[in-house]
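J.: Here's my sequence, what's the structure:
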Amino acid sequence: MKEVELKSILQVYDSFDELPVDIQKLMQQSFEIRDKAYAPYSEFLVGAALLLENGEVILGNNQENACYPSGLCAERTAIYYAGANYPGIPIVTMALSAKSLKHQLVTPTPPCGACRQSIAEYEIKQNKPIAIYFMGETGKVVKSSSLANLLPLIFDNSYL
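T.: Just a heads-up that it's a prediction; the model follows:
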């Protein structure tokens, strides 16, 4: 047996104000779309703002359903919209924010597993990393320079 250690490198900003101005603008868009999410069951709102290589910004938020598996996360809402309407245009940066209506969320909230797999698909397809910034309602902001930091053992088409 051999033990293998995996390493992820993330950057942590102490607050929104430490972010570069262009990322602040993108994150602000994620706040605005987050507050329009449809989340009557979990009361957990998520917003995603994607910057495409052509300068377009795509927004998405979570959309819940009484039949939970039928809902869709903010990240996939935005990614699939980008894929459908801007095929072949790489995603450069994602800004993600989460907010609970039950308590103040100050912990940076990364994408769920299903969203990580979907982001991986697009990162592999475009053969370019996607910078991912994520945060709660306030507090620290985490940056991953690639989805590979958040999902180091990616399942991709090479296994098929």
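J.: going forward, measure contacts between C-alpha atoms and count neighbours the same way
T.: Noted.
J.: ranges for the helices of the chain?
T.: Ranges of helices in the chain, per DSSP state H, are 21-34, 74-85, 113-126.
J.: Throw the ones you listed into a markdown table and include distance to residue 49 and mean neighbour count, thanks.
T.: As requested, these are exported to a markdown table (distance: least, C-alpha to C-alpha, whole Å; neighbours: other C-alpha atoms under 10 Å):
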| stretch | distance to residue 49 | mean neighbour count |
| --- | --- | --- |
| helix 21-34 | 5 | 19 |
| helix 74-85 | 7 | 19 |
| helix 113-126 | 13 | 17 |
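J.: now the other sequence, so there's something to compare against:
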Amino acid sequence: MSKTLQYINSKILTGYRKELVEKAKSAALKAYAPYSNFKVGAAVLMSDGQIYTASNQENAAFGESICAERVTLLYATANNPDVAPKAMAIAAFKNGNFTEQIISPCGACRQVLAETEKRYNSPIELILYSTNESVIISSAADLLPLSFSYGIMEQ
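T.: Predicted coordinates:
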């Protein structure tokens, strides 16, 4: 099994991982998702111990909707710019239940996560929750190994 990707029974999560998942689940229930009814919540743990949560926010002009991961991460770093994010949990709620399938960040969220890791020179562990099992990814960069970066524009 890869050290960067672990599958674990969601019922045995402990410590900060369990706390982040519970906070992500609570955040999902607050999502504004009247069009898809697919509610996603995220919780990010900062290296100073603070936890920020948020949810997806849909808009009738669908392109203007924003995912829970970006809302949470950008809010956390805007309000705590000198502190690196350490870990993020993501949970989704649909049809009255949390999902049985693991959800993974979209491409835009992966790019923002990758940029944030580069900005702070620090990995962000991801905990992708489902009711059956969770996936723990040691660095968001593992989801987007060839991310676009500022260095490309300087060439």
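J.: TM-score, when you put one on top of the other?
T.: Remark: TM-score between the superposed chains equals 0.92 [TM-score structural alignment, normalised by the length of structure 2]; 152 aligned residues with a C-alpha RMSD of 1.7 Å.
J.: Same list (the helices of structure 1) but as CSV, adding distance to residue 100 of structure 1.
T.: As requested, the helices of structure 1 are exported to CSV (distance: least, C-alpha to C-alpha, whole Å):
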stretch, distance to residue 100 of structure 1
helix 21-34, 11
helix 74-85, 14
helix 113-126, 19
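J.: Tell me which of these sits nearest to residue 105 of structure 1.
T.: Residue 105 of structure 1 sits nearest to helix 21-34 of all those, at 13.1 Å, using C-alpha to C-alpha.
J.: Pull up the gap between whatever residue of structure 1 lines up with residue 17 of structure 2 and residue 72 of structure 1, please.
T.: Under the alignment (TM-score structural alignment), residue 17 of structure 2 pairs with residue 23 of structure 1. Distance of residue 23 of structure 1 to residue 72 of structure 1, given as C-alpha to C-alpha, to the nearest Å: 24 Å.
J.: Look up the counterpart of the longest strand seen in structure 2 in structure 1, residue range please.
T.: Taking DSSP state E as the assignment, the strand of structure 2 that covers the most residues is strand 85-94. Under TM-score structural alignment, the counterpart of strand 85-94 of structure 2 in structure 1 spans residues 91-100.
J.: That stretch against structure 2, how far on average?
T.: Here the mean offset of stretch 91-100 of structure 1 against structure 2 after fitting is 0.7 Å, by mean C-alpha distance after the TM-score superposition for structure 1.
J.: which residues sit against that stretch?
T.: The contact list for stretch 91-100 of structure 1 (C-alpha atoms under 8 Å, 6 or more residues apart in numbering) reads 23, 26-27, 30-31, 34, 43-53, 75, 105, 108-110, 122-123, 129-137.
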